[in-house]
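Colleague: Quick one: sequence plus predicted model below, questions after.
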Amino acid sequence: MLARLERELFPDEAWSLDMVLDEITHPSRAYVAAVDESGGVLGYAGIFVGGDAADVQTIGTIREGAGIGRALLAWCEERAREEGAASLFLEVRCDNARARDLYVRAGFTEIGVRQGYYRTSDGPIDAIAMHKPLPT
């Protein structure tokens, strides 16, 4: 289910089924799915925690504007704190204004650009690296 949703949400850079399985079973990763009343998956998120820092691996939702992304991001932050992280990092496509706005409203600041980080059928797209301290 997540691999199908991954292809739907991120067609140019979707993870393969094997990559999804490796991610969700990796001991230093944590994943969550948002589901509706009937059990349909509305979105998912995952983090990697290494020492005192955590990275958002992915956040994807199929219903924009419903607060699902905000809830998934809040889950990422809480899980990172529970695992002992003092800060949270992420990358977001420079052309994804909606996600960038969500992250800024959630307290993230831009810390750099990763040129050509995302590979798409239209060519490489830069990523904005962002950071948020996680006070205990």
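Modeller: All right, it came through fine.

Colleague: Please make it C-alpha for all contacts and neighbour counts, starting now.
Modeller: Fine.

Colleague: Just give the number of residues close to E77.
Modeller: Neighbour count of E77, defined by other Cα atoms under 10 Å: 24.

Colleague: Check it against this one:
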Amino acid sequence: MSAVQGRAPIDAARILAGWAQACRPMGEGDLEQVDAVERQIYSFPWTRGNFADSLRSGYDAWVVRDGAQLLGYCVSMVALDEAHLLNISVAPTAQGRGLGRRLLAWVEQRAAVHHARSLLLEVRPSNAVAKGMYERAGYERIGLRRGYYPAARGREDAIVMRKMLVLPDTGDVHGG
């Protein structure tokens, strides 16, 4: 399938620049604010140690700021020709303005630049907002991980979703 047949590359840098927000690599100095936002928005948040380990492992981790205010962040990794979205989050004060979609486009572009053929993610079935965002962005359900997430009453499944990525230099979509 080519870009002409329905999928064009996303220029996430242009999208983010249009918002006049600074998207930059996450560093140790960001972890206090990242941890605070994470604890605000999730019942079972990543720990500061999870983020620090991701940085030490060389994962692709980014923050979006408006001045000193942390608006959102994302963490992904590429292994061989497949990327995996590990965490994508938007601060409560910045939610509902399309930043999650823009961050997702950023992750897709970064993964394609690193020659990933697809991007995988997991989402809770109970997270209707995120699930809807992924579906609108072209992600397809490819599986279910039973008991993947901790939940108030035991465990919650994870829906596994995937999107084939567009190579930035050719416009070609990788086939499955």
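Modeller: Looks like it came in fine. Keep in mind it's a predicted model, so treat the numbers as computed, not measured.

Colleague: And the residue of the second structure positioned farthest from its centre, how far from G147 of the second structure?
Modeller: For the second structure, the largest distance from the centre (Cα atoms, centre = their mean) belongs to R153, which lies 26.5 Å off. According to Cα to Cα, to the nearest Å, R153 of the second structure stands 11 Å off from G147 of the second structure.

Colleague: E108 of the second structure too?
Modeller: Distance, E108 of the second structure to G147 of the second structure, by Cα to Cα: 27 Å.

Colleague: Same check on W46 of the second structure?
Modeller: With Cα to Cα as the criterion, W46 of the second structure and G147 of the second structure are 17 Å apart.

Colleague: one step back: aligned to the residue farthest from the centre of the second structure, what sits in the first structure?
Modeller: The pairwise alignment with the first structure assigns R153 of the second structure to D122, based on TM-score structural alignment.

Colleague: so how far does the top helix by length along the first structure sit from its counterpart in the second structure?
Modeller: As far as residue count goes, and with DSSP state H defining each element, the longest helix of the first structure is helix 68-82. Helix 68-82 of the first structure: mean distance to aligned residues in the second structure after superposition is 0.5 Å, counting by mean Cα distance after the TM-score superposition for the first structure.

Colleague: now the one helix or strand D157 of the second structure maps to against helix 99-113, angle please.
Modeller: Element membership for D157 of the second structure (DSSP states H and E) is strand 154-164. Direction vectors for strand 154-164 of the second structure and helix 99-113, defined by axes from the mean of the first three to the mean of the last three Cα atoms, to 10 degrees, enclose an angle of 60 degrees.

Colleague: after superposition, how close is strand 154-164 of the second structure to the first structure?
Modeller: Strand 154-164 of the second structure versus its aligned partner: 0.7 Å mean (mean Cα distance after the TM-score superposition for the first structure).

Colleague: related to what we said a few turns ago, the residue farthest from the centre of the second structure: what's it in contact with?
Modeller: For R153 of the second structure, the contact set (Cα atoms under 8 Å, 6 or more residues apart in numbering) is empty.

Colleague: Much appreciated, bye for now.
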